[in-house]
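> I would like to see how this sequence folds:
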Amino acid sequence: MERIVITGMGVISPLGNDTEAFWTRLTRGESGISFIDTFDTSRHKTKIAGIVRDFDADGYFGRKEARRMDRFCQFAAAAADQALSDSGLQLGSEDLERVGVYVGSGIGGIQTLLDQHQVLLERGPERVSPTLVPMMISNMAAAAISIRLGALGPSLSPVTACSIGNTAIGEAFRCIRSGGADVIFAGGAEAAITDISLASFGNATALSKRNDAPERASRPFDADRDGFVMAEGAGIVVLESLSHALKRNARIYAEVIGYGASSDAYHMVATHPEGIGAYQAMRAALREAGVRPEDVDVISAHATSTELGDRSEMLAIKKLFGEHAYRVPVTANKSMTGHMLGAAGGVEAIALAKSLQEGLIPPTINQERSDPDCDLDYVPNIARRAQLTVGLSNSFGFGGHNAVIVLKRYTP
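Take a look at the predicted model:
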């Protein structure tokens, strides 16, 4: 059966707008959380987020094209451009019917919707932009990338909330393995830090209110965690069949060897308190990969910094891994990036691929007071060198969507 590898990566994030900048800050244990300065937060309970800074959309796309893309779509297209360049693919010599795009967004173009609703209220229906709908709908990230690349192959925009990136990568993995494509750009994008989103999450008591210390607000597994921190960005990888990658002598970051998906079938927003769905998705991913739990060298946790979410994920890990759960390092990228929602899985897959390639595990920062229910090895505060072969990445989303991928350090 065809092996599937990662040959290109692109990142837009609160830690930097390219893969190397992101990786450098992530492994230094730096936080990308800051005060929100894009709208008035005076009446909000939470005033902090992981905002993408210094992103020049006009520079990426030109002013005319940029104005026809919502911010989430701009992030996705920019990350895909980076991934293409990084991969070394020469699309002019590719069979474009064999090149696909699997990229989703959880919330889509919400700022465009808000802006045009204001136009409707203030100036009337005659002034509402005809581009509202195509800028707002979440499949436009995949569409924009496909158009820019001229990719004629399978195109998919999964909407599985915060597990989108892993869903996209996992489904792309299976598509290539079954012969449906040679190359697929896969991942997720999000730009939902808006007045109304912040209000809704805040009123749901889901967000951290540690406004006096933004850098310390996202603290997965720490006893003093008080909620997640919203963030934005995009993470896109280029997946290829190994035979296709070898034919063009491509650089290979890592191999995708397994994918598992499940549903909690439990609640609209809460994770199952015993982590049943998370356990099932991890188990399915390892089975497909042909890997035993004790062969896993590192786990990239979903770990949003909510009390129930972190605890239920730990229960799932302990149930599946048994005593090995206490020996395998568990890292939480969201401690530094915040929760990038639909972009999280793609970005965290990139971090895991870099970990396997370089033998370096990013830390979980803000580990200050132990939670007795979260008692595993979280690589506290300082990155760690380690011999790494197999890594597992968890992503879970509202509605009980769970998606897990297994990556392996590439060996010929």
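> from here on, contacts and neighbour counts on C-alpha atoms
Will do.
> secondary structure element for G260?
Remark: G260 resides in strand 254-263, with elements defined by DSSP states H and E.
> Give me the contact list for that strand.
3-7, 167, 170, 173, 277-278, 280-290, 353, 356-357, 399-410 (C-alpha atoms under 8 Å, 6 or more residues apart in numbering).
> measure the residue nearest in space to the middle of the chain to V291 for me?
Centrality entry for the chain: nearest residue to the mean C-alpha point is A344, 2.0 Å, by C-alpha atoms, centre = their mean. The gap separating A344 from V291 is 24 Å, by C-alpha to C-alpha, to the nearest Å.
> To compare with the earlier structure, here is another sequence to fold:
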Amino acid sequence: MLNRVVITGLGALTPLGNNVKTYWQNLVAGKSGAATITRFDASLFRTQFACELKDFNITDHLDKAELKRTDTFTQYALVAADEAIKDSGFELSKMDPFDIGIIWGSGQGGMETFEEQVTEYARGNGQPRFSPFFVPKFISNMASGMISIRNGFMGINYTTVSACATSNTAIMDAFNYIRLGKAKIIVTGGSEAPITPASIGGFSSMKAMSARNDDPQHASRPFDIDRDGFVMGEGAGALVLEDYDHAVARGAHIYAEVTGASMTADAYHMTATHPEGLGAARAMQQALTESGLSIEDVDYLNMHATSTPVGDLSEINALLAVSKNKEIKTIIGSTKSMTGHLLGAAGAIEAIAAIKSIENQVIPPTINTTTLDPAIPDTLKFVLKDAMDHKVKVAMSNTFGFGGHNGIVVFKAI
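Alright, predicted model coming up:
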């Protein structure tokens, strides 16, 4: 008999807000987090804007010693995890620390540290000038390690990497470990700090990102006929997953239940999604079947939809394949129109959006989309421009990543 798994804590650090409350308010209000990059001079790049954090000071959260030995992606993880742990309200003193784990995700890890250290070495005319913190700061598992150290959690502890499906991979693994009885509580999610010259430059050279430098706030426009690429975002999302019986016994607030999750591979292309969405469709169907549901039961689908010409349509094709040409009543949206694309952290903050839609019975809008791509059937129902009051009992979150990774998670009202 598998254990039931529920969400008892949430934490968010996003371009729309530095906590869950502000993030959700601005999502519902339809605000854009995009603006010209301030982190460095991006004037020579094809894309010169991104969705950066706003009014955020890391020194309000971490001391000098912690800052010295952590990369920005780990710092973001610690802040989001702190909020989620506090929100969940569990007490370590009343638990076996080996019953609490961390499964965290990051697509790039310490890109900022790696870039800075290698550049510093090159400037030193070949003389070794690497920091002793270089390796510990940039390796991608350090966020989970530091969450463990900071809180004294001694259970399962590792990191998932599956490009932009990373957070959903982490959530899925946490779900599976808890329902198998290998943990009572797991802090999971993802963090990314990709607004650096190398990261922006690399994606720019691929022409994967929008180049609407004169109008950043309207650049991310999923499903729109004039979409021209994604907008980079940064931040972190954290969720506390917990054994249902354990949560009930301690009187925890339960946001929703995780009922199903699945991963498949496209086995198609390094960076492009399968045009027919074959792998995505199978992952969606498996997650629904595991949940004991069908696509007709899904009230809100937060699509991966990054605003790329190929990717958005392949995901639509996957949805049509799952529906087997039946009428789809699911309300479709993409919060990336506001947050940008947080790469390995995208799934985590979008899971939070899905969970909050269940809690509040409101679906956030997809902004900037004015004319749907004519290849999209007019029978599909999108939430555009304004948030929608809607009964949401079941919400599904899609994520896909370079390398053909497809990760789907289903949430249900308890």
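> Can you give me the TM-score here?
Comparison of the two superposed chains (TM-score structural alignment, normalised by the length of structure 1) gives a TM-score of 0.98, and 410 aligned residues with a C-alpha RMSD of 1.1 Å.
> So which residues of the stretch 201-350 of structure 2 form strands?
Secondary structure of the stretch 201-350 of structure 2 (DSSP state E, counting those that start in this stretch): strands located at 235-243, 256-265, 300-302, 331-333.
> winner for burial among the ones you listed?
Neighbour counts (mean count of other C-alpha atoms under 10 Å) averaged over each of the strands of the stretch 201-350 of structure 2 peak at strand 235-243, with a mean of 32.
> In structure 1, what stretch matches that one?
Aligning strand 235-243 of structure 2 against structure 1 (TM-score structural alignment) gives residues 233-241.
> how much does the matching stretch stray from structure 2?
For stretch 233-241 of structure 1, the mean distance to aligned residues of structure 2 following superposition is 0.4 Å (mean C-alpha distance after the TM-score superposition for structure 1).
> what does stretch 308-321 of structure 1 give?
Mean for stretch 308-321 of structure 1 is 0.5 Å (mean C-alpha distance after the TM-score superposition for structure 1).
> What span of structure 2 is that stretch aligned with?
Counting by TM-score structural alignment, stretch 308-321 of structure 1 corresponds to 310-323 in structure 2.
> coming back round to it: what residue in structure 2 is paired with the residue nearest to the centre of structure 1?
A344 of structure 1 maps onto A346 in structure 2, by TM-score structural alignment.
> Contact partners for that match?
C164, A165, S167, G190, G237, T399.
> swap in L341 of structure 1?
Contacts of L341 of structure 1 by C-alpha under 8 Å, 6+ apart are G106, A161, C162, S163, E190, M230, A231, E232.
> Is it possible to get CSV of these that adds neighbour count and distance to A79 of structure 1?
Shown next, in CSV, are these (neighbours: other C-alpha atoms under 10 Å; distance: C-alpha to C-alpha, whole Å):
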residue, neighbour count, distance to A79 of structure 1
G106, 27, 17
A161, 23, 19
C162, 30, 18
S163, 32, 18
E190, 31, 12
M230, 29, 20
A231, 27, 16
E232, 27, 13
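> got those residues as TSV, with distance to M69 of structure 1 columns?
Shown next, in TSV, are the contacts of L341 of structure 1 (distance: C-alpha to C-alpha, whole Å):
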residue	distance to M69 of structure 1
G106	16
A161	21
C162	22
S163	23
E190	13
M230	21
A231	19
E232	16
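> of all these, which comes closest to P363 of structure 1?
A231 (18.6 Å; C-alpha to C-alpha).
> Okay, the closest one and I51 of structure 1: tell me how far apart.
For A231 of structure 1, the distance to I51 of structure 1 - C-alpha to C-alpha - is 6 Å.
> intersection of neighbour lists for those two?
Joint contacts of A231 of structure 1 and I51 (C-alpha under 8 Å, 6+ apart) are P14, I193.
> Distance to H390 of structure 2 for the strands of the stretch 201-350 of structure 2 - can I get that in CSV?
Output for these, formatted as CSV (distance: least, C-alpha to C-alpha, whole Å):
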stretch, distance to H390 of structure 2
strand 235-243, 24
strand 256-265, 17
strand 300-302, 9
strand 331-333, 9
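> closest to V392 of structure 2 out of the ones you listed?
strand 300-302 (6.6 Å).
> compared with structure 1, how much does that closest one deviate?
Strand 300-302 of structure 2 sits 0.8 Å off on average (mean C-alpha distance after the TM-score superposition for structure 1).
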